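S.K.: Okay, predicted coordinates and the sequence, questions at the end:
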Amino acid sequence: MGSKNKLKRFAENETFPNVIQPKRVEVMEGFHLKGKWAGHFGNGNPIVLELGCGKGEYTVGLAKRNPKKNFIGIDIKGARFWRGAKTALEDNVTNAAFLRTQIELIDFMFEENEVSEIWITFPDPQIKYKRTKHRLTNKIFLNKYRTILKPMGTVHLKTDSEFMHGYTLGLLHGLGCTVIYANHDVYKNEGCPEEVLEIQTFYENQYLDEGKPITYIQFRLTN
């Protein structure tokens, strides 16, 4: 993407009512929406997050299918989620919003027990050991998710990476978490939730064209 397109998208994001872009200092000193996301949406419906939302396909797709829930796509790359934010506005999807921030600050953005579900869709598996701290299902991140999730809140991981799938399953079992459902190839095995099959991201379509199997885990961070 050219720099002119990025600048144009950054400018448009500033005008979108469904985009929140706090400065880091605002987050660290007391984010104004922490514990008050119901006020932003104008209702007390369950809150669902998509972490590393990219173009926002899952955020918007889930919001359309679940009007009684509120969805927030989170990514540091505003020029990327611009597409999802714009689509939500064009399609009048009022229960979808986008938050530009680093995911490691997530526990500064949401209060304890404020979130009902988390989706992690096609994250970078960060395969090298020195990159473990950036892996979105490492122990540090899981503890952050546990803090903001409701006691029976669920996490969904959809990935093309067998490494990420296996790493996460092993970690969950070691921590005594509850694995509700796991599938190594969602398009060949039956029983996968419809929203896992029916919503496909830009990257997922690329992986499917390459013949890569798509994996999925649904779990709770409680036993």
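M.R.: Received it, and whenever you're ready, just let me know what you need.
S.K.: make it CA atoms for all contacts and neighbour counts henceforth
M.R.: Will do.
S.K.: mind checking how far the most centrally placed residue in the chain is from Leu136?
M.R.: Closest residue to the average C-alpha location of the chain: Glu50 at 1.7 Å, with CA atoms, centre = their mean. Glu50 sits 12 Å away from Leu136, going by CA to CA, to the nearest Å.
S.K.: Heading C-terminal from the top strand by length along the chain, find the next helix or strand.
M.R.: Determined from DSSP state E, the single longest strand within the chain is strand 149-159. Using DSSP states H and E, the helix or strand that directly follows strand 149-159 along the chain is helix 162-175.
S.K.: structure B:
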Amino acid sequence: MGRSKLAKFAAIAERENVIEPGDALYGQLKGKWREEHFENQNPLVLEVGCGRGEYTVGMARLFPEKNFIGTDIKGARIWKGSSMAEEEEMDNVAFLRSFIENLEENFAENELDEIWITFPDPRPRDRDIKRRLTSPRFLDIYERLVKPGGIIHLKTDNGPLFDYTLEVLQERKVKGLLHTADLYNSDLQDHTMGIYTTYEKRYLSEGISIKYLQYTV
């Protein structure tokens, strides 16, 4: 591991806005994120596979009346988002370093108001279907954690992943399904609040359309 990554890991280990394995609070905030971490009763929004946390921080800027948590296993990526939140003194942002498979170690049933899945790895090989963050095994987890009436969102540049997810959701007969294969030429673009990640800007500059869907739990 390079010095830069080591320095980032050391930095997030000292930050109050990052919870990771080995911390005394890891797994101990389950069902208590509002009361014990954010110290309020505001809505709780989770971004899974948050990468550098651009979407998590972007939403938190727009909605100070909500709490936002970004989760990813890559500590060097989380460092960026946690740095932005720390520099801007944002008290409605936190980051959880964890595998997505372990979300139920850290969140209680019905604890979340929304989940965002932004530009996940499409896992194109058939043998990796179960590892897609929109596969039934992960959707089952999300739907246990989001309260009834809460919303799950997907934003992606990948057509096959979008089509796969849409097919899975239609088979599950989910409620309130909205979708578009060309977000910025649709009437759904306001649902994504005008937040662009670095990768998203690159995709758009290359003429790749952004796909989006949401449904209600």
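M.R.: On my side now, so go ahead. The shown structure was predicted, so the numbers you read here are calculated from the model rather than taken from an experiment.
S.K.: Let me see the ranges of the helices in the second structure.
M.R.: Secondary structure of the second structure (DSSP state H): helices at 3-13, 54-62, 75-87, 103-106, 136-145, 159-172, 198-205.
S.K.: Turn those helices into a markdown table, including mean neighbour count and distance to Asn40 of the second structure.
M.R.: As requested, the helices of the second structure are exported to a markdown table (neighbours: other CA atoms under 10 Å; distance: least, CA to CA, whole Å):
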| stretch | mean neighbour count | distance to Asn40 of the second structure |
| --- | --- | --- |
| helix 3-13 | 15 | 24 |
| helix 54-62 | 21 | 15 |
| helix 75-87 | 21 | 18 |
| helix 103-106 | 16 | 18 |
| helix 136-145 | 18 | 19 |
| helix 159-172 | 16 | 33 |
| helix 198-205 | 13 | 31 |
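S.K.: of those helices, which approaches Pro120 of the second structure most closely?
M.R.: Closest approach to Pro120 of the second structure among these is made by helix 159-172 (9.1 Å; CA to CA).
S.K.: now for the closest one, which elements pack on it?
M.R.: Judged by 3 or more CA pairs under 8 Å, 6 or more residues apart in numbering; DSSP states H and E, helix 159-172 of the second structure is in contact with strand 211-216.
S.K.: Next, the buried residues of the longest strand of the first structure.
M.R.: Neighbour-count burial for strand 149-159 of the first structure, counted by 16 or more other CA atoms under 10 Å, picks out 149-150, 153-159.
S.K.: Tell me the one of the residues you listed nearest Pro125 of the first structure?
M.R.: Thr159 (8.6 Å).
S.K.: how about the nearest residue to the closest one, chain neighbours excluded?
M.R.: Using CA to CA, 6 or more residues apart in numbering and skipping the chain neighbours, the partner closest in space to Thr159 of the first structure is Phe122 (4.5 Å).
S.K.: what do we get in the second structure for that neighbour?
M.R.: Applying TM-score structural alignment, one finds that Phe122 of the first structure aligns to Phe119 in the second structure.
S.K.: Might one say that that match is in contact with Gly159?
M.R.: No: under the criterion of CA atoms under 8 Å, Phe119 of the second structure is not in contact with Gly159, lying 11.4 Å apart.
S.K.: now the helices of the second structure as TSV including distance to His37 of the second structure?
M.R.: Formatted as TSV, those follow (distance: least, CA to CA, whole Å):
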stretch	distance to His37 of the second structure
helix 3-13	16
helix 54-62	15
helix 75-87	15
helix 103-106	12
helix 136-145	18
helix 159-172	33
helix 198-205	29
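S.K.: which one of those helices lies closest to Ile115 of the second structure?
M.R.: Nearest of the helices of the second structure (CA to CA): helix 136-145, 7.4 Å.
S.K.: With the first structure overlaid, how far apart is the closest one on average?
M.R.: Its aligned residues in the first structure lie a mean 0.6 Å from helix 136-145 of the second structure after superposition (mean CA distance after the TM-score superposition for the first structure).
S.K.: okay, and that helix goes to which residues in the first structure?
M.R.: Residues 139-148 of the first structure are matched to helix 136-145 of the second structure when aligned by TM-score structural alignment.
S.K.: Understood, closing this out.
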